Every structure is written in structure tokens, then in C-alpha cells.
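*Asks:* Okay, here's the prediction I keep looking at, along with the sequence it came from:
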Amino acid sequence: MSTVAKEIVGLYERHASAFDAQRGRSLFEKPWLDRFLALLAPGASVLDIGCGSAEPIARYIIEAGYAVSGVDSSPSLIALCRTRFPDRDWQVADMRTLALSRTFEGLLAWDSFFHLTPEDQRGMFAVFRAHAAPSAALMFTSGPAHGEAIGTFGGEPLYHGSLAPAEYRALLADQGFEIVHHLAEDESCGGHTVWLARRNEAAYDARSGDLR
């Protein structure tokens, strides 16, 4: 499993064109994206973590009037983002070591975060917090239960990992995020398990003794 997990970055780069061509544009994710955007002020800054080729999700958020930036580990996918939306900030970066030295009102990791191993996922919650402005919204997808699974893409094994729901809840709380909405295996959204949370500084201060 660990060997396959390490191949994720290279896999998406090798198959960037195929991924872009096969990525559905029907935007079945729209109800969840609208819940996420409802937590933001008009024109708020949004960081798309694992943005792929910027379609369809980043496009939808951009066209809704938000200031979208995106990061992805694939240079070829980021090149597509820059071609489609040259006036936006797109960067090649590994989400596990992300350090942009700025915060955003919204953080989105849709169908990207779940390619990390459970260990790496645990480390991501500090990364989320480091890039979250006060009251920032955070939305990500995961598996429904703790475990690892291998799919395929481009004839190569494709890794997925997940923590248990109770651990996600604990990690969110530890970093000062309050769950707004969560649904496992949402049938109306292609079976996705979705977490929508918001940074709650008062809750974080209570847990941490006001250490920041």
C-alpha cells in the first residue's frame, strides 16, 4: 500500500491529459459547493487544494465571483489551470508540505486529500489551520471508514486512504474547526463522503488554553 501511495504524484502527472479529458463536467458536486460557498462572503478568497485542471470545480467557484487560488502536485495540470484562468494564482505544490504564508476564507480539498495515507492525512489538519483565516470554511472528501483501497487509473494502481469518522472529528476539533455538515456516502453526490467545517477560534482557544 505505501509503495502505491507514493506513486500518486507521478501517476497524475503521467496521465494529466487523460484525467482532464475524462473528468466529468456535470457538476454533481454543486449542492455541496453551494453549501460551502454559503459560508463565505461575496468575493472571498478560496484555496483549491489538489485543484486538478480547474474544471469543473474551480471554474464554478471562479464564475460565482470568488478569488480562487489553486495548488496541485502535477505541473501539467497546473499548466492547464494557467491556460484556462491566467489571471489566477496556480502553484505546483505537494499539499503535505504546503506553506503559502497566507490565509484564505475558504479551503477545499475535493477528491484529493483522500489520496494521502492515513498518517499523512493526520498531518494535513495543521496545514489546513495554517492556511485558514478566522471563520474560514473547510470542505474535504474522505472514505466512510478507516482503511485503504486501491483503484485503477490509466492502467496503474490508484491509492485511496481514510481515517475513521471519530478521528476526523477529533482532528478537526484539535485544530479549531467546528463541523457544519457531514454525510457519509451521499447517494445524491456519487457516493461521496463529505465533511464541511468552519474555523471556530473560541472553541480552539478553549481546547488549547489560548496557545496559538
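*Replies:* Structure's in. What do you need? Predicted model only: the values in this text are computed from it and were never measured.

*Asks:* From here on, just use CA atoms for contacts and neighbour counts.
*Replies:* OK.

*Asks:* ok, residues contacting the biggest helix by length in the chain?
*Replies:* If each helix of the chain is counted by residues according to DSSP state H, the longest one is helix 118-130. In this structure, residues lying in contact with helix 118-130 by C-alpha atoms under 8 Å, 6 or more residues apart in numbering are 95-99, 103, 107, 113-114, 138, 161-163, 171-172, 175-176, 199.

*Asks:* residue boundaries of the strands in the protein?
*Replies:* 45-49, 67-72, 89-92, 104-109, 132-142, 147-153, 156-162, 177-186, 192-199 (DSSP state E).

*Asks:* picking up where we left off before, please pick the buried ones from the contacts of helix 118-130.
*Replies:* 95-96, 103, 107, 113-114, 138, 161-163, 171-172, 175-176, 199 (16 or more other C-alpha atoms under 10 Å).

*Asks:* thinking again about what came up before, how far out from the middle of the chain is the longest helix of the chain?
*Replies:* A distance of 11 Å separates the centroid of the chain from that of helix 118-130, by C-alpha atoms, centre = their mean, to the nearest Å.

*Asks:* Included below, for side-by-side comparison, is a second structure:
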Amino acid sequence: MDTTDPKDIVRRGYDAVAARYDEAYGGDTKYRPWLDELRRLLPPGGTVLDLGCGSGVPVARTLSDAGHPVTGVDISEVQIRRARERVPGAEFHRADVTDVAFEAGSFDAVVCFYALIHLPSAEQPPLLGRVARWLRPGGRFVATTGHHAWTGVEEDWLGGGVPMWWSHTDAAGYREWITRAGLTVEREEYVPEGDTGHALFRARKPVSP
């Protein structure tokens, strides 16, 4: 085990503070407006991919309960185990999100909340390209990204005694990456968090004429 590998830092961090993370960020109540909006936009029974699904709460649970088949992917074994217990109707995979593969046009929506920013920056544009291929024409992509460019470590994340690692460009960079991937950015907003914040992007795969 390479404890200097950023992805290993992320995996071990979420393994260690899985329950604490849900408590700190609101559990079932987090992302409520974002998910309510997505539910209104999805077709009945529309399929959803949740990249960085964590414990399955609230994204997989909310959308699965609404009748949408959900596939979740997360690097943390502890989080995936919790997700399978909490959302037995969804399908979960313990994997690096940059390693998974799906057929083109598999999903009506791809959600990625606070997960893209845990990947090395160089790996993020290729993943966005794959996301675009996985979406059906007209499919939705909803994701949080960095707002300011930064790469670094917090040594005692959430007071859990473990480090956590992030890497992200700024909002303009993400707008360019998402567009270059073949998606149309429909809305972008700033999501404050403490003395900093993130960008929230809502994008769509164009429908071919």
C-alpha cells in the first residue's frame, strides 16, 4: 500500500470517517434541491450513474425510491458496504471511478457530487469525456467542482485523525473541460462552504438532429 498515492489517501480517508462525513454534511437532507430538480427532469424509470456515491445517501436512496435504477461507484470499501445496506435496490461497485466502463448511452443522468475534486487534475478531463459517452442524447450531468484552483491535503479531516487530498482547477477551467467533453453547460452556480466554496454545473448531452 502506497500511503503517498493521492487516491489511497482518499480511499483511506473515507474508510475512516464514513459515518462522520454523513453527520457533518447533513445525511439525507444534503443536496435536496439539486436532487428534486433532477427528478423532475428525468424520464420515468430513467437510469442514473452516481460517481463517488459514498454511503448511498442521499443520491442513490432518493432516486432509487423515486423509481430510478441507480448504479453507484466509490473507491471506499466502507462506503460501498454502507451503501449496499442502506439502498438495497441500487447497484454499487467498489472501484476507482476512472477505471469503470459502461456501454455508450447507458444512462439518463450522471451525478458527481464532491468526488471529481478528489482525482488528480490530469485524470478529470478524460473522465468527463467518458461521462459524455455514457449519457444518452439529452441526458443530464450534474456535478460539483472546484471554484478556485487548488491542490492540497488537510491532515486531520473532519477531526477523524486521517488526511484527505483534493485537486481541482477553477470554475472556468471546468466549464471548458465539460464543454470540450461534448456537453452543453446549461447552468452554473457558486455553492459556498465555510470561507470558500465550489461550483455546481448542470449540463446536458445534445440531442442529435
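*Replies:* Right, received. Where do you want to start? From a predicted model like this one, the values you see are computed outputs, not experimental measurements.

*Asks:* counterpart of residue 139 of structure 2 in structure 1?
*Replies:* Aligned counterpart of residue 139 of structure 2 in structure 1: residue 136 (TM-score structural alignment).

*Asks:* got a list of what the aligned partner of residue 166 of structure 1 in structure 2 touches?
*Replies:* By TM-score structural alignment, residue 166 of structure 1 lines up with residue 172 in structure 2. Residue 172 of structure 2 sits next to no residue when contact means C-alpha under 8 Å, 6+ apart.

*Asks:* can you check residue 181 of structure 2 too?
*Replies:* Going by C-alpha under 8 Å, 6+ apart, residue 181 of structure 2 touches 125, 128, 129, 132.

*Asks:* Now check structure 1 for the residue matching the third one.
*Replies:* Which is residue 129 of structure 2. Under the alignment (TM-score structural alignment), residue 129 of structure 2 pairs with residue 126 in structure 1.

*Asks:* Give me the number of neighbouring residues for that match.
*Replies:* By other C-alpha atoms under 10 Å, 17 other residues sit near residue 126 of structure 1.

*Asks:* And for the one 4 residues further on?
*Replies:* Counted with other C-alpha under 10 Å, the neighbours of residue 130 of structure 1 add up to 17.

*Asks:* try residue 176 of structure 2
*Replies:* So residue 176 of structure 2, with other C-alpha under 10 Å, has 13 neighbours.

*Asks:* In contact with it, which residues?
*Replies:* Counting by C-alpha under 8 Å, 6+ apart, residue 176 of structure 2 has no contacts.

*Asks:* now do 10 Å
*Replies:* Contacts for residue 176 of structure 2 were tallied using C-alpha atoms under 10 Å, 6 or more residues apart in numbering; they are 125, 183, 185.

*Asks:* ok, back up a step: preserved in structure 1, out of the contacts of residue 181 of structure 2?
*Replies:* With both residues aligned by TM-score structural alignment, their matches' C-alpha atoms under 8 Å, the contacts of the contacts of residue 181 of structure 2 that structure 1 also has are 128, 129, 132.

*Asks:* Looking at those residues, which one is closest to residue 148 of structure 2?
*Replies:* Among these, residue 128 lies closest to residue 148 of structure 2 (C-alpha to C-alpha), at 18.8 Å.

*Asks:* for the most centrally placed residue in structure 1, what are its contacts?
*Replies:* The residue lying closest to the centre of structure 1 (C-alpha atoms, centre = their mean) is residue 109, at 0.5 Å. Residues near residue 109 of structure 1 by C-alpha under 10 Å, 6+ apart: 47-51, 95, 128, 138-142, 195.

*Asks:* ok, now residue 193 of structure 1?
*Replies:* Contacts for residue 193 of structure 1 (C-alpha under 10 Å, 6+ apart) come out as 111, 140-145, 182-187.

*Asks:* can you give me the offset of the longest helix along structure 2 from its chain's centre?
*Replies:* Using DSSP H, we find that the single longest helix of structure 2 is helix 6-25. The gap between the average C-alpha position of helix 6-25 of structure 2 and the chain average comes to 14 Å, counting by C-alpha atoms, centre = their mean.

*Asks:* what packs against it?
*Replies:* Under the contact criterion of 3 or more C-alpha pairs under 10 Å, 6 or more residues apart in numbering; DSSP states H and E, helix 6-25 of structure 2 touches helix 77-86, strand 150-154, strand 164-168.
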